[in-house]
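Chemist: A predicted structure for the sequence below; I have some questions about it.
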Amino acid sequence: MKKDEVKLIPFDVLEVVTEAKEIPEGVKLINAPAAWEKSEKGKDIVVAVLDTGCQIDHIDLKDRIIDGRNFTTDHNGDPDNYSDINGHGTHVAGTIAATENNQGVLGVAPQAKLLIVKVLAGKNGSGSYESIINGINYAVNWRGPNGEKARIISMSLGGPQDVPQLHEAVKNAVNNEILVVCAAGNGGDNKDTTDELSYPGSYQEVVEVGAVDLNKKPSSFSESNKNVDLVAPGEGIFSTYINGQYATLRGTSMATPHVSGGVALIVKQCENKNEFDRTLTEDEIYAQLIKRTTSLNFPKRSVGNGLLDLSKE
């Protein structure tokens, strides 16, 4: 990998199908449906998805996308064309917020809004640190038609370099009360003796997400280090895919949007008039997230505080 390059955290496409009608197993495993009533399914909470873009006319996603921007050379660098030619970003977006329409799949927060920030290009999904930094800053400064702001930034990407400007962009987002959720990375060796570091996931300021399988066992590929905050399902993850399709993928990339969507539910529930009845700070959102974990009997370097469990309060 070039030093100035960030890539999709590698992922495996296990199956692609043309039809679906189900709540995916990963969404069930974190007990998202148990939180839907109190959280209004994350209604209108904006999640910025920094990835390969999104199939904007996918039947399960078209009603969830509020806006977007392209920071890559794809589509001749047209900033207004944030279409996905890889599939990864569309899959991530679906796990966060695939809509309720009696077909397809359901996301963790099926009433949340998606701000699509295309920062990775090409069929291989690579980009510069500059595009990631610009994408983060765009998400921080973005305002919707009714003054909406991004509350969560979701990044299923990483690189080996600790770039100071990237760290500054992350810190700026956090200082603007945005929770930044990042994949731990797929370079794990299933040993817990040394830190395995990818950036931005390893920055202390972000929520670093590792992966478990559907039996709640840490995935062998999931990187372990002292900054892992929690885990979510990352194997056998069924979601939306390009060309109007659906696919089963695996990777910490797939675990991350479970947490990003979960945070949208948490924010919506906590800020309603029956609870805090005010805007939560980033620290408070993080505290509410960690309250909703179930401990797992594995080293904390692998699983952090445990598995996301949205049935907890």
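Modeler: Structure's in. What do you need?
Chemist: okay, CA-based contacts and neighbour counts for the rest of this
Modeler: OK.
Chemist: which element is the spatially most central residue of the chain on?
Modeler: Centroid check for the chain by CA atoms, centre = their mean gives Pro257 as the closest residue, at 3.0 Å. Assigned by DSSP states H and E, Pro257 belongs to helix 252-270.
Chemist: what helices or strands is that helix leaning on?
Modeler: helix 32-39, strand 46-51, helix 88-97, strand 150-155, strand 179-183, strand 207-212, strand 228-233, helix 282-291 (3 or more CA pairs under 8 Å, 6 or more residues apart in numbering; DSSP states H and E).
Chemist: try this one next to it:
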Amino acid sequence: MENFAHVIPYDVIAEIAQANEVPAGVDLIQAPKIWHETKGKGITVAVLDTGCDHDHPDLQQRIIGGRNFTDDDDSDPTTFLDYNGHGTHVAGTIAAQQDNKGVVGVAPEANLLIVKVLNRNGAGKYEWIISGIHYAIEQKADIISMSLGGPIDAPELHEAIKKAIAHNILVVCAAGNEGDKDESTDEFAYPGYYNEVISVGSINDKRHPSRFSNSHNEIDVVAPGEEILSTYLNGKYAKLSGTSMAAPHVSGALALIINLVNYRFQRPLSEPELYAQLIKRTVPLGFSPKLEGNGVVYLTVLDQLVNVFEREVKSFVLSVQ
């Protein structure tokens, strides 16, 4: 299987030496509003990407291990350094630690398992990705995050993903950046087009679909994907755009959701149940489902609905007294 998948194409908007903020995308999906309940502690997200700058001050305490499946560093399995930048950026959006400096991720206490399946050129053989999925299963990851893809529907890759889901692992994938903002045309990238994965499209800060975001019937949700600030190589930061940047917002959100619902239900929920809990925390934006799926991830929507209900009940009670 010599075909290659690649990082979902993305644009580097700017590199930044220093930062000290909650990135706008993290704020848009309302993650800080539920940090008083959970920050994702104990949840492991396997990041299948180009590796990670594991010495980055915002990430080093969150990384619990990893493995290299690529031809970088003479294929040394213990060296999962990032020479591309993509994987480091994705990891930061998921779980950059909260320490009042740098940036903070959606789930700042989640664990990061760095699974390097794309080399310094952002390319990876399908066998590397499949091996990475099997490794994530072996390591008992809760979530697999893949901001990668290609035009080929590889049955072996599909089977590996189905195996992960059978092990109750949520698989989150970037939808792809070949979009033309036309809902009547479909653009496909695999594994993002597989029905079993959570396929994530991109929106901008105005909550409009990004012009580059793929559209098709398998889009599940959307998240911020334009000019996303996160960690980058050599301890720096960068703003990147692409569905690659949207997907890790959802991976981080799921880390928070797993903690919340397992506590409330007093039992571990299954992968379909967790998917349902994610969809309950989305808000439709008024665009075609091919562009936005079920809508934008908005982690406080259930609490807001409860507040509205309670106000209406209180108003009704007062009106009849």
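Modeler: Yep, that arrived. None of the values given here were measured: they were computed from a predicted structure.
Chemist: TM-score of the superposed pair?
Modeler: Overlay of the two chains. TM-score (TM-score structural alignment, normalised by the length of structure 1): 0.95; 302 aligned residues with a CA RMSD of 1.0 Å.
Chemist: returning to that earlier point: what's near enough to touch the residue nearest to the centre of structure 1?
Modeler: Contact analysis of Pro257 of structure 1 by CA atoms under 8 Å, 6 or more residues apart in numbering lists Val92, Ala93, Thr95, Ile96, Ser154, Ser156.
Chemist: tabulate those residues (JSON lines), appending neighbour count and distance to Ser39 of structure 1.
Modeler: Compiled in JSON lines, the contacts of Pro257 of structure 1 are given as follows (neighbours: other CA atoms under 10 Å; distance: CA to CA, whole Å):
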{"residue": "Val92", "neighbour count": "35", "distance to Ser39 of structure 1": "21"}
{"residue": "Ala93", "neighbour count": "36", "distance to Ser39 of structure 1": "19"}
{"residue": "Thr95", "neighbour count": "30", "distance to Ser39 of structure 1": "17"}
{"residue": "Ile96", "neighbour count": "32", "distance to Ser39 of structure 1": "14"}
{"residue": "Ser154", "neighbour count": "28", "distance to Ser39 of structure 1": "19"}
{"residue": "Ser156", "neighbour count": "30", "distance to Ser39 of structure 1": "25"}
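Chemist: Glu208 of structure 1: neighbour count?
Modeler: 29 (other CA atoms under 10 Å).
Chemist: counterpart of it in structure 2?
Modeler: Alignment note (TM-score structural alignment): Glu208 of structure 1 maps to Ser199 of structure 2.
Chemist: the helices and strands packed on helix 252-270 of structure 1: which one's closest to Val17 of structure 1?
Modeler: For Val17 of structure 1, the closest of these is helix 88-97, at 12.8 Å, according to CA to CA.
Chemist: quick one: the residues in structure 2 that the helix or strand following the closest one pairs up with.
Modeler: Using DSSP H and E, the helix or strand that directly follows helix 88-97 of structure 1 along the chain is strand 104-105. Strand 104-105 of structure 1 corresponds to residues 102-103 in structure 2, going by TM-score structural alignment.
Chemist: ok, average deviation of that stretch from structure 1?
Modeler: Aligned to structure 1 and superposed, stretch 102-103 of structure 2 gives a mean residue distance of 0.2 Å (mean CA distance after the TM-score superposition for structure 1).
Chemist: one step back: distance of the counterpart of the residue nearest to the centre of structure 1 in structure 2 from Tyr298 of structure 2?
Modeler: Alignment note (TM-score structural alignment): Pro257 of structure 1 maps to Pro248 of structure 2. According to CA to CA, to the nearest Å, Pro248 of structure 2 stands 14 Å off from Tyr298 of structure 2.
Chemist: same deal with Glu178 of structure 2?
Modeler: 25 Å.
Chemist: have a look at these two and say which one is more surrounded.
Modeler: Per other CA under 10 Å, whichever of Glu178 of structure 2 and Tyr298 has more neighbours is Tyr298, with 21 against 18.
Chemist: picking that back up, for the helices and strands packed on helix 252-270 of structure 1, give me a markdown table that also has distance to Lys7 of structure 1.
Modeler: Listed next are these as a markdown table, based on distance: least, CA to CA, whole Å:
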| stretch | distance to Lys7 of structure 1 |
| --- | --- |
| helix 32-39 | 29 |
| strand 46-51 | 10 |
| helix 88-97 | 11 |
| strand 150-155 | 11 |
| strand 179-183 | 12 |
| strand 207-212 | 17 |
| strand 228-233 | 20 |
| helix 282-291 | 26 |
